[in-house]
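Student: Predicted coordinates and the sequence they were generated for:
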Amino acid sequence: MAVKEEERTLPLLPLRGLIVFPTMVLHLDVGRERSVQALEKAMVDDEHHILLATQKEIQIEEPLAEDIYEIGTVAKVRQMLKLPNGTIRVLVEGLKRARIKEYVDLEECYIVTYEELAGIDEGDMDTEALMRSVLDHFEQYLRLSKKVSPETYSVVSDIEEPGRLADVITSHLPLKISDKQSILETIDVKARLEKLLAIIHNEKEVLELEKKISSRVKKQMEKTQKEYYLREQMKAIQKELGEKEGRLAEAEELREKLAELEASEDVKEKIEKEIDRLEKIPTTSAEGGVVRTYIEWLLDLPWQRVTVDDLDLAKAETILDEDHYGLEKVKERVLEYLAVQQMVKQLKGPILCLAGPPGVGKTSLARSIARALNRHFVRISLGGVRDEAEIRGHRRTYVGAMPGRIIQGMKQAGSANPVFLLDEIDKMSMDFRGDPSAALLEVLDPNQNNTFSDHYIEIPFDLSKVMFVTTANAVHNIPRPLLDRMEVIYISGYTELEKEQISKSYLIPKQLKEHGLTKEQLQIQGAATLKLIRHYTREAGVRNLERTIGTLCRKAAKQIVSGKKNKVVITAKNLEEYLGPEKFRYGRAEETDQVGMATGLAWTETGGDTLSVEVSLLPGKGKLTLTGQLGDVMKESAQAAFSFIRSRAEALNIDPDFHEKMDVHVHVPEGAIPKDGPSAGITMATALVSALTNIPVSRFVAMTGEITLRGRVLPIGGLKEKALSAHRAGIQHVIIPKDNEKDLEEIPKSVRKDLVFTAVSQMDEVLKLALVRDPYDRENN
């Protein structure tokens, strides 16, 4: 029990990070002005007494009453020494515990009234037992600790007073200030010993744990790897304390992401195993970065995250019409997909191939499909891809390994059911690193792509919900097995009428916006747009047309900014002022019907085009010369036409021995451009007959068809593109094979209205239609 004694007044010296117990003698450095004043007041007193109490927070420079512990120690100032730096070094001896009752003065220094507190040493058996236990535990602590000198035990073991024993041992222990203050505030000696015993026991356990951690770390590391050892020791300590640093923090962060991941149990189990593996890899190991990158890829993939399709047919149709004019077949196919999706609720993603010349809107159409379906859109270009790893990814054993473009695209999409555009699928090639088109077979097979295997990811990924859209200029460049997996939709090109509408509704508003112009500042009249289409662009799509409209916008912007004009109006008459002379002839056939020259129709990857075939007869011995960079198939067509004419020479009123008297030279202009295909057969035959009979070919007739040795006319492909090119070139009459008559329905009505199509099955019919006179009529020839 505590006994209260007479109240006294003493100056107070607040201590920072230090506690003075009774019977302790130690040096203090005093520098604060109030503390110096307190010392001077203490030295005035004969007994040189001062009260020492500790601050609760060490960083407070000018503590208030509430910032200082209530219980401290009355001490005697034994010695004072002023140091050169202005501080005072004091030797103090602790005498008795005291409780601060009241702060009398806070101005110059702290003056307080206090009461002394004295504990009663009962000296019973319990106290003796506690003293022995404290000494025993303290001895064990000294064996484990390197912070306290072993000689300390011999000093404290001779102390017979229980209260003093507790105070001296506490002063030697490296404890927190709060723990030491707790011992100081415990007046009852037996309670003080019990509290000290608990503290020593706890500190001893901490030291044993430190030793255990140190031992475990030493077993893992070599003694020479000091830095490595220190890192591992830190890791082991953090593991015991539960702190989140280093690999532990990484693993915890990844596990939090894993908890939020929408994926199957198999995928989560795989990721969990990889995270466990990452934890065991040393921080300094390069492999840790590789494993972490792999785990992040797995966590970022949309395994089961899907968007909800917008199945409103009317809304989808409106969106498709907003973005594109015409292209009815594609729009119809998308709406069919939505309708079936409504019926069955779950439909495997279709694989569409949009085939057609450049500039017809294949890529932008895929974007519109995604917008209509309310799906995410992702595009990758396959042009020039020649490595199988680009599709399937690299195995993780390689340095710098990463997933293939399909998995990269899925991560970019962020959902398992995007519209995935594989652009320029016909431009892939192959080399010694593998065939990427073969790797795409699994991607584009609806029956296989639900378990697509990427070499990097190593876990099957479900692509069956993806709507794949591919684009190509030429279908014949796509490998047959790959083409077999796709539904091909041909986009042939636009008619003149469609181009006008596209310019008015899409291209002109878009270019005005991009160039910062308004409808009032730049007006392009309809006649000017028509002239633009006919005389400044010749293409299947509208890319050059858009580019030319952009040129007009730039020139108009320059005039407006320079102040020359406030408003620019483009008409058919002033178009040449902005764009220069006309680049193409439109609607102007040859001035006269010419002998030995016929107009054919050709299909190219950029759409349809007209093809002139010229024949010249020279004295010689029947040599057939072919020029104009013709392919093998085209050369064989010329040979077949030549043989057909020789077999019909007499009926055609041609000298049967003409092949022995003259050489024949067949030339196709634009010789720098390679040309091939069988559809120029009847054109070459017509030009040859015209040259040999001296009968002109009608300048208003164009033709397409393959010829046989017997004069049969065989069907060809790309009739729609060829018809559009004839229409652009101002042709009036087109001769086509009989078997292609069914394809006329694909040709727009506006084109069929302006052109006359005649279907033929024999070369004789072609000659009668194309030549200005019937070559079989002997009387008129």
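Tutor: Alright, I've got the coordinates. Numbering: from 1, shown residues only.
Student: can we go C-alpha only for contacts and neighbour counts from here?
Tutor: Fine.
Student: For Trp297, which three-state class applies?
Tutor: Here Trp297 is recorded as helix under DSSP: H, G, I helix; E, B strand; the rest coil.
Student: Compute the number of surrounding residues for the closest residue in space to Lys235 that isn't next to it in sequence.
Tutor: Excluding the flanking residues, the one nearest Lys235 by CA to CA, 6 or more residues apart in numbering is Gly246, at 7.3 Å. Residues near Gly246, counting by other CA atoms under 10 Å, number 15.
Student: let's bring in a second model and compare:
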Amino acid sequence: MANQTKRTVPLLPLRGLLVYPTMVLHLDVGRERSVQALEKAMMDDHMIFLTTQKDSDIDEPTQDDFYEMGTLTKVKQMLKLPNGTIRVLVEGLNRGTISSYSNDQGFYEVEVDEYSDSEQKDSELDALMRTLLNYFEQYIKLSKKVSAETYSTVADIEEPGRLADIIASHLPLKIKEKQHILETQDIKERLQMVIEIINNEKEVLSLEKKIGQRVKRSMERTQKEYYLREQMKAIQKELGDKEGKTGEVEDLTMKIEEAGMPEDIEATALKELARYEKVPSSSAESSVIRNYIEWLVSLPWTKETEDQLDINRSEMILDRDHYGLEKVKERVLEYLAVQQLTRSLKGPILCLAGPPGVGKTSLARSVAESLGRNFVRVSLGGVRDESEIRGHRRTYVGAMPGRIIRGMKKAGTVNPVFLLDEIDKMSSDFRGDPSSAMLEVLDPEQNSNFSDHYIEETYDLSKVMFIATANDLSTIPGPLRDRMEIITIAGYTEIEKVNIAKHHLLPKQLSDHGLTKSKLQLKDEAFVDIVRYYTREAGVRSLERQLAAICRKAAKIIVSGSKKRVTITSRNIEEFLGKKKFRYGQAELENQVGVSTGLAYTSVGGDTLQIEVSLAPGKGKLVLTGKLGDVMKESAQTAFSFVRSNTKTLGIDEKFHEKYDIHIHVPEGAVPKDGPSAGITITTALVSALTGKYVDREVGMTGEMTLRGRVLPIGGLKEKTLSAHRAGIKTVILPKDNEKDIDDIPESVREELTFILVSHIDQVLEKALVGEKK
């Protein structure tokens, strides 16, 4: 136990320093209060109390800023330095605790309870001292901050308390830890505390040594690799060998710098290149990184073609390549005009919708030529995997970018005309929904930051002019359709087809088959016959195939020597194309009862549809055949209910449903049929069958009907009207609300047809039904 006495001495506060008993050390004193305290101590008995400030930044400390436990010391020597500070040599004597403060003389004078360590020893203290000395010896071997002579000095100390204090003073401890040791008066507890601290320090030093050795080995290995790599570079340079990785890295570095990438993407590419250089060539990761870098440098980041903003030239190119299609041409020329005025316009997203063979794809190619832009086509037919659009993650084997990024690489510029062919043929399954991935591509507000899973960096698609093509708009999801400007191409009239065949298709086929105009000649009537009797379509693909067949047979005749020149007319066309496949005009040859002609819209354009109704003795059973969809079945039920509720008005037997079974049939039963526009056609055929009145064979009709007989508007009027014209129909009955759509019908067709606008079924029956059957 410690012995206790009281003493009053001046106080000298220390900053960032602590003095243990029996320690001798120099202090530099500069604060005025501290100097006065020293002078007072020198005048008295040279005794002064040293305690540490809790916060070393405080210049004028108060009583609360000191630790209460400190060290009573004796000033051995004092020396004034030239800079005004005083250097003193002090010797620590005993621990002490401040019991009271006095600040009357401008410095603190304190009453201190002084404690001296007991000199009694026992076997436990001896064991603790030996353990501490043993640990301290091991610590000195690990640490380079304490000299070996220090251990010799410490080993001679016999007092256990002093041993703990001296060893603690040599350890790199924080002030709080040193103060905690100072405040521990029990000698055994103090020894155990220092043993624990020094044991922890030993473990820390051992770890530092291991880490240092590991770092050293790593540095040696890195230096060795660097040295060997430099040697390899020098050897390759002397040999002129560029096949190694060094030459490859240099080439890729040059490509990255020349690619014109944005700064952040270039930084990514260089980072990947540094990884590539370190990875062994035999590693699988090496080829993955190489492919990624090559994709980055091969993409166009800034290269673009300058738009040829000459509207007259563009119009000439569009007219040269395509006959008709005025709406599409007008839309492209409008875009050019705005571009010429603003010089900055986000690429429009057009969707050319129409049946096959009307020239959607070739039109997009002509648009690219008229703008002077590169053209790239991507087919989306059958795409059902989202990664086809967005690409695969690089972690997958065989990963590669999506079709959009691949298309941009193929285009080579940031502003091509990008054709998304057959966008309506995309589908979704468990691998994702590609149409949802297309939303970002086709949104002008988002596609400036398009994200591909493989590239990982954002890519700007805002300058691309996207043109999509579709046959059936109904299969395109609503959000995707909303992103695009729909331009409908209905199909061609007979006159347009003849002109296309004469000026576009035939010259191409002559060239493909090695013929000239002098060797094969088609008369005008031959073109008309081919269109009328050998094709029945909205587009011109079948027409082109027929012309190809004529060219092949003509080539055989000329090569065999039979003739040097072949001329095709109406008289000999069957020799080349065989018997006529179609009868011109599908209208009935004579007026019939219970048969009406409807106009339908299909994915390949418009078509005519015969509705047949027959009566048989029965009990009002309604039979529907012809592979009808749910909508057409409901239209038939609606027509049947309308007729039953209006028997008096229509002049029909009120109990007809008790006498007859009614059979409604639409021919070509293998072909699925559906749609809402057959309402008035079914009603007309049903009324005709029940009244015995003929239906005018030259009348075609389209319109949806309500249960009260109102006629509602329909879609696809242009396609339906073209099919009526092809079928030889002279009069078309259509809903009053579709009057605005008549302007979309080509003028040559409008001149040959009579349009009757109706709002109620009574008007339809009045125009369609003629004299009664005898």
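Tutor: That came through fine. Every value quoted in this text rests on a predicted model; they were computed, and no experiment measured them.
Student: on that earlier part again, alignment lookup: the residue nearest to Lys235 of structure 1 to structure 2.
Tutor: Taking TM-score structural alignment, Gly246 of structure 1 has Gly244 as its aligned residue in structure 2.
Student: and if you look at Gly493 of structure 1?
Tutor: That one, Gly493 of structure 1, aligns with Gly491 by TM-score structural alignment.
Student: And the match of Gly246 of structure 1, how far from Ser116 of structure 2?
Tutor: 78 Å (CA to CA, to the nearest Å).
Student: do Tyr396 of structure 2 as well
Tutor: Computed with CA to CA, the distance linking Tyr396 of structure 2 and Ser116 of structure 2 is 76 Å.
Student: now Val531 of structure 2
Tutor: In terms of CA to CA, Val531 of structure 2 sits 125 Å off from Ser116 of structure 2.
Student: try Gly407 of structure 2
Tutor: When Gly407 of structure 2 is compared with Ser116 of structure 2 (using CA to CA), they lie 90 Å apart.
Student: Would you mind finding the match for Ser698 of structure 1 in structure 2?
Tutor: Going residue by residue (TM-score structural alignment), Ser698 of structure 1 aligns to Asp696.
Student: Could you pull up the contacting residues of its match?
Tutor: By CA atoms under 8 Å, 6 or more residues apart in numbering, Asp696 of structure 2 lies in contact with 591-592, 596, 768-770.
Student: coming back round to it: not counting sequence-adjacent ones, nearest residue to the match of Gly493 of structure 1?
Tutor: Of all residues not flanking Gly491 of structure 2 in the chain, Ala538 sits nearest, at 4.5 Å (CA to CA, 6+ apart).
Student: now that neighbour: how far from Thr493 of structure 2?
Tutor: Distance, Ala538 of structure 2 to Thr493 of structure 2, using CA to CA: 8 Å.
Student: Ile714 of structure 2 too?
Tutor: Separation of Ile714 of structure 2 from Thr493 of structure 2 (CA to CA): 21 Å.
Student: Remind me what the host helix or strand of Ile48 of structure 2 packs against, helices and strands.
Tutor: Under the criterion of DSSP states H and E, Ile48 of structure 2 resides in strand 47-52. Using 3 or more CA pairs under 8 Å, 6 or more residues apart in numbering; DSSP states H and E, the elements in contact with strand 47-52 of structure 2 are strand 3-14, helix 32-43, strand 69-80.
Student: so which of those comes closest to Gly372 of structure 2?
Tutor: Taking CA to CA, strand 3-14 is the member of those nearest to Gly372 of structure 2, at 84.0 Å.
Student: What residues in structure 2 pair up with the lengthiest strand in structure 1?
Tutor: Ranked by residue count and defined by DSSP state E, the top strand of structure 1 is strand 88-105. No residues of structure 2 are matched to strand 88-105 of structure 1 when aligned by TM-score structural alignment.
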